[in-house]
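Trainee: Using only what follows, build the 3D model:
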Amino acid sequence: MKARLVAQAKAEGFTDARVTGPDAIPQAAARLARFVALWRHGQMGWMAERMGRRGDPRALWPAARSVVMLAESYSPAEDPMAVLARRDRGAVSVYAQGRDYHDIVKKRLKRLGRWLIAEAPGAEIKVFVDTAPVMEKPLAEAAGLGWQGKHTNLLGRGLGNWFFLGAIFTTLELPRDAPEREHCGSCTRCLDICPTDAFPAPFELDARRCISYLTIEHKGPVDEALRPKLGNRIYGCDDCLAVCPWNKYAAAAHETRYAARDDLDAPRLADLAALDDAGFRAKFSGSPIKRIGRDRFLRNVLYAIGNSGDPSHLDRVDALTQEADPAVADAARWAAARLRRRT
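Mentor: Prediction:
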């Protein structure tokens, strides 16, 4: 059954599939509690809420006997860091340049789950893609898909670190795979590249300094000391992923819907700054970017414009100082002041 399940997962488009159990991450609860106690979760209150279920998969669904962890590659075709030198353009994280992965992966998981139920009558399943209190990375490590590197992201010897994770919890007893061990060695490239020093130590992250957190999850103004370090990153950050040496073994992405849309591959900051709410929603329909809303996105764009050194943006920036959203107006004033210092 397990061999056929893995074969079916790959036929559905997943890059790899491994099996672990809901009791396989006993260390997760304590690690999560420490992370939250240090306030490294920032404004992500949902990490502190329901910690019991998040830290122990058995509490999430006591009937589960096996957890099938699945990886789906989204490896970029080009160097994602090249755009960082183009200050008139915005840098969008690779995963958000195409179709929202939540929709694609969840549909695949449901199809695979239906297959499993048909093959094992009486089995029950629940599928998860990053939207429930499930600690996917520790479970994936326990299943042998990879290990959490010094940047805290999951990477695998045959996967690199450009892949999404999905989970199928099931009441079916399946043979478990051996967990993967850490293979980072003495390499510190991911730690050294971080623009904001978001890693207090190897294998530890302080989200409050992470550009992905600051541009996506953080509400309100970003600390002024960190704004120049954002550069032109307007949604997420791929630096620590991009420099990982294990990417030379990364699996190729086969899902064409993850490919970068033409208008999200280094979009012009001037065009993005001109978006009203209706324009934002139309442009980002079907994109994960839509979730943060126009105001937070525009705040990010204004920080990037302030870092661009290009005074041709000043007319638009001055107009945005009158925006109703206080974080946008604050970002516009900050950007205007930066640009005027360059003139």
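
Trainee: all contacts plus neighbour counts: C-alpha atoms, from now on.
Mentor: Will do.

Trainee: Check which residues of stretch 274-288 are buried.
Mentor: Using 16 or more other Cα atoms under 10 Å as the test for burial, stretch 274-288 gives 275, 280, 281, 283, 284, 287, 288.

Trainee: measure the fourth one to residue 316 for me?
Mentor: The gap separating residue 283 from residue 316 is 19 Å, by Cα to Cα, to the nearest Å.

Trainee: this one as well, want them side by side:
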Amino acid sequence: MSSAQPSPEKLVAELRDRAHALGFDSFGIAPADARPDLPEKLNAALAAGWHGDMDWMEETAARRGSPTGMWPEARSVIVLGINYGPESDPLAILGEKSLGTISVYARNRDYHEIIKGKLKDMAGLLARRSGAEVKVFVDTAPLMEKPLAEAAGLGWQGKHTVLVSREFGSWLFLGAILTSADLPGDIKHEESCGSCTRCLDICPTNAFPAPFQLDARKCLAYLTVEHKDQIPLVFRAPMGNRIYGCDDCLAVCPWNKFASVSREAKLRAREELERPALADLVQLDDAGFRALFSGSPIKRIGLARFLRNVLIAIGNSADESLIPLVEARLDAEESIVRGAAIWALRRLAPDRADDLRLAYLARESDSSVAAEWTGDI
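Mentor: Below you'll find the predicted structure:
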């Protein structure tokens, strides 16, 4: 080691200080090969089909199973977390059926943008001080951050599969730096859920086949964000007014009592996304959608999928004042929007839906949308 390079211990201390200065709340290091069990677990989940139509998970399985599978030169992984604990109970709005519920993580700026710049700063420091190679990841590459965060001592994967921290509960954004440097690792965090099953019991769609296992095909976070087609019928009523994501399993975690509101101003929720009215959201056009969700992860799903979610929520609202706004979407260009509008109308005004059915069926070319009118879904 040249005299210009600090010892690994001093380098880690310097990195920890820099992480804190940048606004990170958690910092840990693990050997790149710390989780040899991951390929087997990943392959079992893929074989069960729990990834739904997230084909990229299967396509990248060989790399996803291990950091060294993705980058053979990797020797250490630095995992960092930012607390995004909410100011109020995110489940309270579920009872206000004419409002839309947006997952806490999506109520502020896109966390990818927030964290990536900070990680690059950290990685640059590491490269300059050690001469090692570095790669930065923020949930956009085949890297399993949560189990690596557990190995790095940040917390443990709870029964809901989300990382749980003693200091921040279930509210941590994660990012990682892979490096060719051999750095001293932290102590792996032991699972500390005990006998608690609150996260499993509250799930509105029974998406957990067993503790520590998640079937994404039944998860509202997956269905409202990743799923590109119509929401399966069995999950529409349980969806309630959740229009983007689902916080139920995170919000009931007892460890959240230690999670303070984020000290990072950039992670504070945008007021207009905390209690949005379904009546306003369903009237958005493409320009309005892009303007409202500028800088938000919600923009990535596009207007059509978003309107699909909003219309399902309207169908669950029992708010008959929204019927004209639903009818305005029966002629939407996108089939998933038309289908969701039909379902919402049949829920709010079944007689009105019957009156309109034949006229709309006569000009409907999409069989899935026609099935919404006839009830053959």
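
Trainee: Tell me how the two chains score on TM-score.
Mentor: The TM-score (TM-score structural alignment, normalised by the length of the first structure) is 0.98; 342 aligned residues with a Cα RMSD of 1.1 Å.

Trainee: ranges for the strands of the first structure?
Mentor: Per DSSP state E, the first structure carries strands over the ranges 16-20, 66-73, 91-92, 125-128, 147-148, 154-155, 163-170, 233-235.

Trainee: In the second structure, what stretch matches the first one?
Mentor: Counting by TM-score structural alignment, strand 16-20 of the first structure pairs with residues 26-30 of the second structure.

Trainee: what does the third one give?
Mentor: Mapped onto the second structure using TM-score structural alignment, strand 91-92 of the first structure covers residues 101-102.

Trainee: In the second structure, what residue corresponds to residue 139 of the first structure?
Mentor: In the second structure, residue 139 of the first structure lines up with residue 148, judged by TM-score structural alignment.

Trainee: what's the neighbour count on its match?
Mentor: By other Cα atoms under 10 Å, 30 other residues sit near residue 148 of the second structure.

Trainee: Distance check, it against residue 183 of the second structure.
Mentor: Distance from residue 148 of the second structure to residue 183 of the second structure, by Cα to Cα: 15 Å.

Trainee: Now tell me what touches the match of strand 91-92 of the first structure from outside.
Mentor: 93, 94, 241, 242, 243, 244, 245, 246, 273, 274, 275, 276 (Cα atoms under 8 Å, 6 or more residues apart in numbering).

Trainee: Check stretch 150-159 of the first structure too.
Mentor: 73, 137, 141, 145-149, 161-162, 184, 188, 190-191, 199, 202-205, 240-241, 246-247, 249-251.

Trainee: Give me the buried subset of the residues you listed.
Mentor: Buried residues within the contacts of stretch 150-159 of the first structure, counting neighbours by 16+ other Cα under 10 Å: 73, 137, 141, 145-149, 161-162, 188, 190-191, 199, 204-205, 240-241, 246-247, 250-251.

Trainee: Kindly present the strands of the first structure as CSV, with separate columns for distance to residue 117 of the first structure.
Mentor: Output for those, formatted as CSV (distance: least, Cα to Cα, whole Å):
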stretch, distance to residue 117 of the first structure
strand 16-20, 16
strand 66-73, 14
strand 91-92, 39
strand 125-128, 8
strand 147-148, 29
strand 154-155, 29
strand 163-170, 9
strand 233-235, 38
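
Trainee: I'd like to know which of these is closest to residue 325 of the first structure.
Mentor: Among the strands of the first structure, strand 233-235 comes nearest to residue 325 of the first structure, with 17.7 Å by Cα to Cα.

Trainee: Just the buried positions in that closest one, please.
Mentor: Buried residues in strand 233-235 of the first structure, defined by neighbour count with 16+ other Cα under 10 Å: 233, 234, 235.

Trainee: List the contacts of the longest helix anywhere in the second structure.
Mentor: Longest helix in the second structure by number of residues, with DSSP state H as the criterion: helix 111-130. Residues outside helix 111-130 of the second structure that contact it (Cα under 8 Å, 6+ apart) are 4-6, 11, 15, 18-19, 22, 105, 132-139, 173, 175-177, 181, 266, 297.
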